[in-house]
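Trainee: predicted model, plus sequence, below.
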Amino acid sequence: MSTASSDAAAQFSGRQQSALQRVQNALHLYPWISPLVILILSFIAFTILNPRFATAGSMGLLIQQMAIVAALAIGQTLVILTAGIDLSVGAITVLAMMVMATLAKDGGMPGLLALIIGVGLATLAGLLNGILVTRMKLPPFIVTLGTLSIFTAIALLYSGGSSIQASHLPAFLNWLGKGFSIGGLRLTYGVLLVILLYAVVGFVLSQTAWGRHVYAVGDEPEAARLSGVPSRRVLLQVYTVAGFIYGIAAWALIGRSGAATPNAIPTANLDSITAVVIGGTSLFGGRGRLIGTLIGAIIVQTFAFGLSLAGVNQQWRLLAIGLLVIIAVSIDQWIRKVK
């Protein structure tokens, strides 16, 4: 076919698409567009409801509160891209945090060594999830539901269910809670670490062969296997890397909370999954971008923070987040029908 004929065919095909179909195609190519629109509209709405929402002080607090969920959502994104799900996010993070804090309490161990052990333990917990999924071929939902209870129990037994305040911990473990101000906007080193994690993992997903393999395993696992992708090994690596990220998030959580407590993040599982889904990553795997997850995490915290400033009680806040999740999944189902 000549170039002129190809151009004519493309033009004819374009004329056949309705405006709605063009939107559908755009969202399929760039799944982060819809959460970005929601975020912008949310900022406008909450600023109208309470002008204090848009102040530098409020934005700094929002970003600090969002950072932990955003960090956990990185690992959750990796898992969901492979068509899995991780319900043990919060339990692994709390376990790593309590191990770090208990080992380093009152000078018992140098902070750096306690951090390495805590992150290593979280990585091993992720590896265990991966082994159960890939070697024993158990559903990720069932595996992580089981390890959620196991890791939670271990954390409670190890720590005795008691909290450890920042004053009993070495400065190194508390360091990520410190920060600096830009005008009236205060940022912590923990926020900068989370941004760095997004940059590194985002680059790996978009620019490396391993990242392409992650998408391939989530999109069509059998086709990926037949094309030479080591699907089981990729899955095992995904859960292991996710565990490592949860361990880093545990360090950031100590700095953010100013303490290590077994009840630090009771809604971590729901919040991380919500951020990923709202961010445009498909629960069926194979589609999504990490930038969308970051936007989703900001949306989750924006709604919680904005509704709180507006004087809306907790029940209505939960209702709003639930509606967002249902809308996001509905949009995903619609986008997946693109031809």
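Mentor: Received, thanks. Numbering: from 1, shown residues only.
Trainee: alpha carbons only for contacts and neighbour counts from here, please
Mentor: Fine.
Trainee: what comes up buried for stretch 142-153?
Mentor: The neighbour-count check on stretch 142-153 (16 or more other CA atoms under 10 Å) flags Val143, Thr144, Thr147, Leu148, Phe151, Thr152, Ala153 as buried.
Trainee: what does stretch 172-189 give?
Mentor: Using 16+ other CA under 10 Å as the test for burial, stretch 172-189 gives Leu173, Asn174, Trp175, Leu176, Gly177, Arg186, Leu187, Thr188, Tyr189.
Trainee: most widely separated two among the residues you listed?
Mentor: With CA to CA as the measure, no two of the buried residues of stretch 172-189 lie farther apart than Leu173 and Arg186, at 19.8 Å.
Trainee: can you name every helix or strand that the one helix or strand Gly60 maps to contacts?
Mentor: Remark: Gly60 resides in helix 56-81, with elements defined by DSSP states H and E. Packing contacts for helix 56-81, counted by 3 or more CA pairs under 8 Å, 6 or more residues apart in numbering; DSSP states H and E, involve strand 185-188, helix 189-207, helix 209-219, helix 231-257, helix 268-278, helix 290-309.
Trainee: distance from the next helix or strand after that helix to the middle of the chain?
Mentor: Remark: after helix 56-81, the chain's next helix or strand is helix 89-104, criterion DSSP H and E. Here the centre of helix 89-104 is set off from its chain's centre by 18 Å, with CA atoms, centre = their mean, to the nearest Å.
Trainee: could you do stretch 143-154 as well?
Mentor: Taking CA atoms, centre = their mean, one finds the center of stretch 143-154 at 19 Å from the center of the full chain.
Trainee: so how many other residues sit close to Ala54?
Mentor: When neighbours are defined as other CA atoms under 10 Å, Ala54 has 15 of them.
Trainee: now for it: which residues touch it?
Mentor: If you count contacts by CA atoms under 8 Å, 6 or more residues apart in numbering, Ala54 has them with Phe43, Thr47.
Trainee: and the one 10 residues further on, by the same measure?
Mentor: Shown in contact with Gln64 (CA under 8 Å, 6+ apart): Leu187, Thr188, Val191, Arg256.
Trainee: out of those, the closest to Gly120 would be?
Mentor: The nearest member of the contacts of Gln64 to Gly120, counting by CA to CA, is Arg256 at 20.8 Å.
Trainee: and the residue nearest to the closest one when sequence neighbours are not counted, how close does it get to Gln165?
Mentor: When the adjacent residues along the chain are set aside, Arg256 lies closest to Gly177, with 5.0 Å between them (CA to CA, 6 or more residues apart in numbering). For Gly177, the distance to Gln165 (CA to CA, to the nearest Å) stands at 13 Å.
Trainee: before we go on, here's another structure to hold up against the first:
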Amino acid sequence: MEASLSRRLISTPVAGPLAALLLACLYFGLNTDQFFTGTNFSLIIQQVMVVGTLAIGQTLIILTAGIDLANGAIMAFGGIVMTKLAVESGLPALLAVAAGLAVCAGFGLVNGLLVTRISLPPFIVTLGMLNVAFALTHIYSGEQTVTDLPPLLTFLGQTFQVGQTNVTYGSLLTILLFLLFAYLLGSTAWGRHVYALGNNPEVARLTGIRTQRLTVGVYTLAGLVYGVAALLLVSRTGVGDPQAGQTDNLDSITAVVLGGTSLFGGRGMVLGTLIGALIVGVFRNGLQLMGVPSIYQTLITGILVILAVAVDQLSRRRTR
């Protein structure tokens, strides 16, 4: 019984990423004095909550065998919309947040329609949308950072105490989002349809799944999640920054891949994405505590991504 349980745990998709995370924590804990502290762990979670939330939407799209290169730019535009409407247009903060969420969901809807109705590759669609969202962000903001935000927009950046450690409300929201989407993907018919679509869209269509509508829904829902990431970013920085999110698209893909989700679709877990985001956060935090220059942090992250994709490719070949 115990041997069977051990084999099931080892064979789960998140076993490898979880082992890598634990080994990274052990290494940095042994080599730095500050790593194993509540304050440092809280800081790691704060650092990954924005990219981690983006990576939830990225996971949904990659599970359908797509990819989204525009999510960081969409998030940045959503943040500018929220802050400018609240500060400069005098719109109530709650309505400004709703408008930002709607704008991000709208980008996702357009992406989904272009992918399904015109049959454009997701890579091309989202690459083009990356430039569109980036340009609109700078045009609408006038290249100016928005400051003096109302309290509602910065609430998620506030903290509460767990023991002696300060934890932000945004970190808690990110964890709750991961749990929500883990449930949706793992325990609902919608989640099973998403996996089926990623595995083989033609077979999914023949079984009665409305694949085009499902794809549009996934992209739209991912856009809404990017809007939540925009609110988290604004609450953490306290400003609406038109320069935000320029590398977060790649960081979100990194988190998804490191978490064991296949770039070929149909296989992966959103909780694996959380582990992948934490791996990136732990490596960057640990290397920073060790005094390693940031350029080497980027180098190591790139190597980790290549290794993760190589492992996924080898695994696919073995299962054929």
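Mentor: Done, it's in. Quick caveat, the model's predicted, so the values are computed rather than measured.
Trainee: TM value for the aligned chains?
Mentor: Counting by TM-score structural alignment, normalised by the length of structure 2, the TM-score of this superposition works out to 0.95. Behind it: 315 aligned residues with a CA RMSD of 1.6 Å.
Trainee: about what we covered before: export the buried residues of stretch 172-189 of structure 1 to a markdown table and tack on distance to Val238 of structure 1?
Mentor: Converted to a markdown table, those look like this (distance: CA to CA, whole Å):
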| residue | distance to Val238 of structure 1 |
| --- | --- |
| Leu173 | 26 |
| Asn174 | 28 |
| Trp175 | 28 |
| Leu176 | 26 |
| Gly177 | 28 |
| Arg186 | 33 |
| Leu187 | 30 |
| Thr188 | 28 |
| Tyr189 | 26 |
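Trainee: Gly240 of structure 2 contacts Pro150, doesn't it?
Mentor: No: counting by CA atoms under 8 Å, Gly240 of structure 2 stays clear of Pro150, with 11.7 Å between them.
Trainee: looking at those two, which is more packed in?
Mentor: Neighbours were counted for Gly240 of structure 2 and for Pro150 using other CA under 10 Å; Gly240 has more, 29 against 14.
Trainee: aligned partner of Leu49 of structure 1 in structure 2?
Mentor: Residue correspondence to structure 2 (TM-score structural alignment): Leu49 of structure 1 is matched to Asn31.
Trainee: burial measure for the residue nearest to that match when sequence neighbours are not counted, as a count.
Mentor: The shortest distance from Asn31 of structure 2 to any non-neighbouring residue, by CA to CA, 6+ apart, is to Met290 (7.5 Å). The number of residues packed near Met290 of structure 2 is 15, by other CA under 10 Å.
Trainee: residue contacts, Gly285 of structure 1?
Mentor: Applying CA under 8 Å, 6+ apart, we find Gly285 of structure 1 in contact with Ile80, Leu81, Thr82, Ala83, Gly84, Tyr215, Gly218, Asp219.
Trainee: what is the equivalent residue in structure 2 for the fifth one?
Mentor: In structure 2, Gly84 of structure 1 lines up with Gly66, judged by TM-score structural alignment.
Trainee: its match: neighbour count?
Mentor: Gly66 of structure 2 has 21 nearby residues by other CA under 10 Å.
Trainee: which residue, neighbours along the chain excluded, lies closest to it?
Mentor: Leaving aside its chain neighbours, Gly66 of structure 2 sits nearest to Pro122 (5.5 Å; criterion: CA to CA, 6+ apart).
Trainee: that neighbour contacts Thr116, correct?
Mentor: No: if you go by CA under 8 Å, Pro122 of structure 2 and Thr116 don't touch, sitting 9.4 Å apart.
Trainee: who has more neighbours out of these two?
Mentor: Pro122 (21 against 18).
Trainee: now do the contacts for the residue mapped onto that one from structure 1.
Mentor: Mapped onto structure 1 by TM-score structural alignment, Pro122 of structure 2 lines up with Pro140. For Pro140 of structure 1, the contact set (CA under 8 Å, 6+ apart) comprises Gly84, Ile85, Asp86, Asn129, Val133.
Trainee: now swap in Ile335 of structure 1 and tell me
Mentor: Applying CA under 8 Å, 6+ apart to Ile335 of structure 1 gives the contacts Gln24, Asn25, Leu27, His28.
Trainee: quick check: the first one vs Gly218 of structure 1, distance?
Mentor: Yep, that's Gln24 of structure 1 we're talking about. With CA to CA as the criterion, Gln24 of structure 1 and Gly218 of structure 1 are 21 Å apart.
Trainee: again with the second one
Mentor: The gap separating Asn25 of structure 1 from Gly218 of structure 1 is 20 Å, by CA to CA.
Trainee: and the contacts of Gly285 of structure 1, which are buried?
Mentor: Ile80, Leu81, Thr82, Ala83, Gly84, Tyr215, Gly218, Asp219.
Trainee: I'd assumed Ile275 was in contact with Pro17 of structure 2.
Mentor: Yes: using CA under 8 Å, Pro17 of structure 2 is in contact with Ile275, at 6.5 Å.
Trainee: and for those two, which residues touch both?
Mentor: Counting by CA under 8 Å, 6+ apart, the contacts common to Pro17 of structure 2 and Ile275 are Leu258, Gly259.
Trainee: and stretch 225-245 of structure 1, what's buried?
Mentor: For stretch 225-245 of structure 1, burial by neighbour count (16+ other CA under 10 Å) applies to 229, 231-232, 234-245.
Trainee: from those, which is closest to Ala70 of structure 1?
Mentor: Nearest member of the buried residues of stretch 225-245 of structure 1 to Ala70 of structure 1, counting by CA to CA, is Ile245, at 10.9 Å.
Trainee: quick one: map Ile326 of structure 1 onto structure 2.
Mentor: Match for Ile326 of structure 1 (TM-score structural alignment): Ile306.
Trainee: which SS class is that match?
Mentor: helix (DSSP: H, G, I helix; E, B strand; the rest coil).
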